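[1] Sequence first, predicted model second:
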Amino acid sequence: MKEITIDYALRATWQAVARMYNEEAKHFGTTMAVGFTLLSIDPKTGTPSTALGPKMGMEATSLSRILKSMEEKGLIERRPNPEDGRGVLIHLTPFGLEKRGDSKDVVIRFNDVVRENVSKEKLDHFFEVIEIINQLITDKKIYSKNSATN
């Protein structure tokens, strides 16, 4: 291939970001997946366990493993959902709130450094392109019977 493909650039960049986050998470005795989960749980009201997977774009089995590990480490606790007797809310423990703060600091640092090194105009274009790609996928305009060019 003469040119780098869009999907390759996205995938390679995300893998580099994920490696970076995992390296940083090691300093806190955790992983990027745990940090992402901590940031996805509402720190005040908790989050229904059934809402976490879709919110994070994660399969239920992978999320179950992460939640079990987080519960064993004392980061979260499961409580009955008062609005749905069958449901469970995931709440952060005081330790989980502390680790959530660490995760938030790491994400903010990444964003700050990128913003210091990339102009607002370029970031605006980046987000515009990402939004278009997501919309094309959502609208099934890439792989549908009507989009085939061959």
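    Ah, there it is.
[2] Could you use CA atoms for every contact and neighbour count after this?
    OK.
[3] contacts for the biggest strand by length in the chain?
    Secondary structure assigned by DSSP state E gives strand 84-92 as the longest strand of the chain. For strand 84-92, the external contacting residues (CA atoms under 8 Å, 6 or more residues apart in numbering) are 38, 41-43, 45-50, 75-81.
[4] Cross those residues against strands and list the overlap.
    Using DSSP E, these in strands are Thr47, Pro48, Ile76, Glu77, Arg78, Arg79, Pro80, Asn81.
[5] before we move on, the earlier item: what's the spacing between the longest strand of the chain and its chain's center?
    21 Å (CA atoms, centre = their mean, to the nearest Å).
[6] That one relative to strand 76-81, how many degrees between them?
    160 degrees (axes from the mean of the first three to the mean of the last three CA atoms, to 10 degrees).
[7] here's the one I want to compare it with:
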Amino acid sequence: MTTLPVSDAELLRLDHQVCFSLHAASRAFGNVYRDALKELGLTYPQYLVMLVLWEHGPEPVKSIGERLRLDSGTLSPLLKRLETAGLVHRERSPEDERSVIIRLTGAGEELRERALPVPRRMMAATGLTVDELRTLRSLLGRVTGALDEA
């Protein structure tokens, strides 16, 4: 295992930037997800919304945004495209007219079955074991929490 250099000048090297490693990994994930999701007709951000709805059922837009760390300016057009595709339905909350609830349609629920192989395909593409992936997720969760606090 290599250690990080201690000099400030060395720390400025691109290959010492954790943020760049995360960025490069994210782009690589995006490329593999693009292929995996093509047959489902979903983009990666749309897939994330569907994951939330498959797991939690109907959700307010605000809650989906919080779970996915997306602002409403990004989330609203994405939800409109999912609605146009017939996968979700948007409706005003009867308790609070300002709140919009997102529900899966029958087609959205049926798409879940076709999406079942995607996580295993992605796990295989990483070349990591299940335990390594768990460790990576844990470390990334710690980093995210620390950065949120900073």
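    Perfect, thanks for sending it. Everything numeric here is computed off the predicted structure, so don't read it as measured data.
[8] Can you state the mean residue-to-residue distance of the longest strand of the first structure versus the second structure?
    Overlaying the second structure shows strand 84-92 of the first structure at a mean distance of 1.8 Å from the equivalent residues (mean CA distance after the TM-score superposition for the first structure).
[9] ok, so what distance separates Leu48 of the second structure from Leu68 of the second structure?
    Taking CA to CA, to the nearest Å as the measure, Leu48 of the second structure falls 7 Å from Leu68 of the second structure.
[10] what's the burial count for Thr30 of the first structure?
    Thr30 of the first structure is flanked by 17 other residues according to other CA atoms under 10 Å.
[11] What's the match for it in the second structure?
    Thr30 of the first structure maps onto Leu42 in the second structure, with residues paired by TM-score structural alignment.
[12] And what about its match, helix, strand or coil?
    coil (DSSP: H, G, I helix; E, B strand; the rest coil).
[13] which helices and strands does whatever helix or strand Ala124 of the second structure lives in pack with?
    Taking DSSP states H and E as the criterion, Ala124 of the second structure maps to helix 117-126. For helix 117-126 of the second structure, the helices and strands in contact under the criterion 3 or more CA pairs under 8 Å, 6 or more residues apart in numbering; DSSP states H and E are helix 18-38.
[14] Specify the angle between the helix it packs on and helix 117-126 in degrees.
    140 degrees.
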